[in-house]
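Asks: how does the following fold in three dimensions:
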Amino acid sequence: MPEISVRGLEMPESPIRKLAPLAADAKKRGIKVYHLNIGQPDLPTPQCGLDALKKIDRKLLEYSPSQGYLSYREKLCDFYKKFNINVAPDDIIITAGGSEAVLYSFMACLNPGDEIIVPEPAYANYMAFAISAGAKIKTIATSIEEGFALPKVEKFEELINEKTRAIMICNPNNPTGYLYTRREMNQIRDLVKKYDLYLFSDEVYREYIYTGSPYISSMHLQGIENNTVLIDSVSKRYSECGIRIGALITKNEEIRKAVMKFCQARLSPPLIGQIVAEASLDAPESYYRDVYDEYVDRRKCLIDGLNRIPGVYSPIPMGAFYTVAKLPVDDSEKFCRWCLEEFSYEGETIMMAPASGFYTTPGAGYNQVRIAYVLKREDLQRALTVLQKALESYPGRVEED
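Replies: Below is the predicted model of the structure:
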């Protein structure tokens, strides 16, 4: 039999999804599983988006333009103005989810062997997209003790060499919920400008910021407009993960020309998804406010609850709907597997994402998990009870000195 490609062998498993078969088996045994592992919101999609889906009356489901429908891109420009992000329709390319936007950014801007600096822990699929493009992720460590704040400039410069081509950030961050400050964003801008790097900025969680501070987008950073690629998606904003609609946004015409070649090769972004996403832009302000308030309440419920469990620590996330928590366990992946395979409390268990999968540094995150607060408050409270009972029973529990 022919051998699998090196790329195929190097492609990492998703820390978010790889335990899914164990969860399915637990459910077959009659155990209720609280899914804290994946950023799949349970809040409703805007009614205007659902209505558009129901009212589709076409005799033909045709290809859309490779860059996405102009009407949708025009409406997106008005939406971004609310965040002081000023772009033209031609600056926007519609993609099959934010994932395709990241992949095409890498493919268009990086050569095989080029390096991307990414603060870790980081969204695990960045590594997969880099492998697909033949590029390499070089991580710069952040720590849970410091709330995952960005390291000093010197730490970045220690990694920069002739192969360094880009910096990638997620702001607000997945998996930590960290929000970069104005000072940190200016620090990144200065590095990008000094070394003439690309800045790939994943901003799909911008609607969920809990500090009251003004949001600092990569598009606000002056002097690096042609270096910046913004990644966006409707998945989290409108609870529309399944329609697979994202966007790649850049002022750099050469990047857009290169990206369009990949877009033309895959023909077009999803037709039905664009119809729903465009209609969802008409969601009333009350929709955004209600969703935001719900996440604020869930965040308080989860973080307060986690930090009341003996041996558990979570910093307070300032954005998105995730946190990385430290547990008193010998190995978080073993613990997560054990919860699904061997443990239940009153017929219930929990599923979390081992945080080691969000690091590339060997041994990092071994006792951490990423938790998504995408369940209603009552379910979060119950999941916290189940987690505490699991930690009390786990044979690999580790007590700190």
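Asks: from here on, just use CA atoms for contacts and neighbour counts.
Replies: Noted.
Asks: from residue 65, how far out is residue 266?
Replies: Distance, residue 266 to residue 65, by CA to CA, to the nearest Å: 11 Å.
Asks: brain fart, residue 241
Replies: As judged by CA to CA, residue 241 and residue 65 stand 22 Å apart.
Asks: out of those two, which sits in the busier spot?
Replies: residue 241 (19 against 16; other CA atoms under 10 Å).
Asks: could I get the contacting residues of the more buried one?
Replies: Counting by CA atoms under 8 Å, 6 or more residues apart in numbering, residue 241 touches 40, 234-235.
Asks: now it: how far from residue 262?
Replies: Going from residue 241 to residue 262 by CA to CA gives 22 Å.
Asks: with residue 144 instead?
Replies: With CA to CA as the criterion, residue 144 and residue 262 are 38 Å apart.
Asks: any idea which residue sits dead centre in the protein?
Replies: For the chain, residue 174 is the residue whose C-alpha lies nearest the centre (CA atoms, centre = their mean; 4.4 Å).
Asks: helix, strand, or coil at it?
Replies: Classification of residue 174 by DSSP: H, G, I helix; E, B strand; the rest coil places it in coil.
Asks: I figured it hits residue 320, correct?
Replies: Yes: using CA atoms under 8 Å, residue 174 is in contact with residue 320, at 7.1 Å.
Asks: would you do the same for the sequence below? I want to compare the two.
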Amino acid sequence: MPKISAKGLNMPESPIRKLVPFAEEAHKQGKTVYYLNIGQPDIKTPEVALDAVKFHMLDILAYTRSEGSENYRIKIAEYYKRNDIEVTHNDIIVTTGGSEALLFAFGSIMDEDDEIIIPEPFYANYNGFSTASGVNVVPVISKIENNFALPPIEEFEKLITPKTKAILICNPGNPTGYLYSKEEIRQLAAVVKKHDLFLIADEVYREFVYDGISHFSILQEAGLEDHAIVIDSVSKRYSMCGARIGYLVSKNPEVIKTALKFAQARLSPPTLAQIASEAALQTPQSYFDDVKEEYVKRRNILIEGLEKIEGVKVAKPNGAFYCIAELPVKNSDDFARWLLESFHYNNNTVMVAPAAGFYSTPGVGLNQIRIAYVLNEESLKLCIKILEEALKVYRD
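Replies: Take a look at the predicted model:
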């Protein structure tokens, strides 16, 4: 039999999706499964975006430019300007989701066996993108005890080698919900300038920051123009995960020129999805105000509920819609599977994401889970009760 590639064999499973077969089997058994494992908001997509596709006037569904339609990129630049980020449409490449933007960034700035430093826990697919690109992740661990704040900057400097090409952060963070402060961004900026590295920021949750705190983009930091690469997406901002539209943004013309070659190789981003995403830019601020208010309510219900469960430790997020909870279990993979296979509370159970998959350091995060608070308030309250009752009877 022909052999599978080493790269394919090393490709990690998604901790978010790998338990789906067990959830499907739980459904067949008649259980109601509440999905806390995936960041699929139940917030409605703006009507203006859906209407743009519904009532489009196209006769031919043709390719667009490889970097995305010029009109859409101009409007994206205007969106950034409203958020005090000065870029032009020539600094933007539209991609098939933020995932492709990350792959383009990795391909543009790193070669095989180069290294990228990432504070962990981090979005699990960073491991997958690194494996696909032949790049080595060098983790620096952030801790639940201080809410997953940026590790001391000295810890980053200790890890820098001749193979180090970039530092990658998610701000606000998936899976932690941590929002980096302006001071933390400036510490990172100083390090990448000192060592001539790139700083990549995944800012797809920019709109979702709470408690009166403001988001500070790496594109707002003066003197970082040659170093900064932003990854962005419409998926969570407008609850348009299925559109698969993202973008890579950089003021470094060589980065854009190089990334464009990768964009040309895959021809163009999807046309109808660009139409929807361009229309979504008309979404009024009131939409985001309402969504943020809803997420704050959900966050508070979740965090307060989890804190009342004996043996559970949880970090309070200031952004996005995720949190990491530490459970009184030895292995959250086993616990998550057991919840689906063997447990129910009044015929209800939950699906969570084991957090070890959000680390690249072996053996770390084994007793942690990521929870996405994307369900309504009553569902979240029930989920907390399910977890509480499950932990009373679960045995490692």
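Asks: pull out the buried residues from the helix ranked longest in the first structure.
Replies: Across the first structure, the helix with the greatest residue count (assigned by DSSP state H) is helix 285-308. Neighbour counts over helix 285-308 of the first structure (16 or more other CA atoms under 10 Å) mark 288, 291-292, 295-296, 298-299, 301-303, 305-307 as buried.
Asks: and those residues as JSON lines, adding distance to residue 247 of the first structure?
Replies: JSON lines is the format used below for the buried residues of helix 285-308 of the first structure (distance: CA to CA, whole Å):
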{"residue": "288", "distance to residue 247 of the first structure": "20"}
{"residue": "291", "distance to residue 247 of the first structure": "22"}
{"residue": "292", "distance to residue 247 of the first structure": "22"}
{"residue": "295", "distance to residue 247 of the first structure": "24"}
{"residue": "296", "distance to residue 247 of the first structure": "26"}
{"residue": "298", "distance to residue 247 of the first structure": "28"}
{"residue": "299", "distance to residue 247 of the first structure": "27"}
{"residue": "301", "distance to residue 247 of the first structure": "32"}
{"residue": "302", "distance to residue 247 of the first structure": "31"}
{"residue": "303", "distance to residue 247 of the first structure": "32"}
{"residue": "305", "distance to residue 247 of the first structure": "36"}
{"residue": "306", "distance to residue 247 of the first structure": "35"}
{"residue": "307", "distance to residue 247 of the first structure": "37"}
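Asks: and those residues, which is closest to residue 101 of the first structure?
Replies: Nearest to residue 101 of the first structure, judged by CA to CA, of these is residue 288 at 24.2 Å.
Asks: measure the residue opposite the closest one in the second structure once aligned to residue 346 of the second structure for me?
Replies: Matched to the second structure by TM-score structural alignment, residue 288 of the first structure sits across from residue 288. Distance of residue 288 of the second structure to residue 346 of the second structure, given as CA to CA: 35 Å.
Asks: before we move on, what about residue 220 of the second structure?
Replies: Counting by CA to CA, the gap from residue 220 of the second structure to residue 346 of the second structure is 51 Å.
Asks: strands along the stretch 101-250 of the second structure, start to end?
Replies: 115-120, 136-141, 164-170, 198-202, 228-233, 246-249 (DSSP state E, counting those that start in this stretch).
Asks: quick one, which of these gets closest to residue 210 of the second structure.
Replies: Comparing those by their distance to residue 210 of the second structure (CA to CA), the top pick is strand 164-170, with 16.1 Å.
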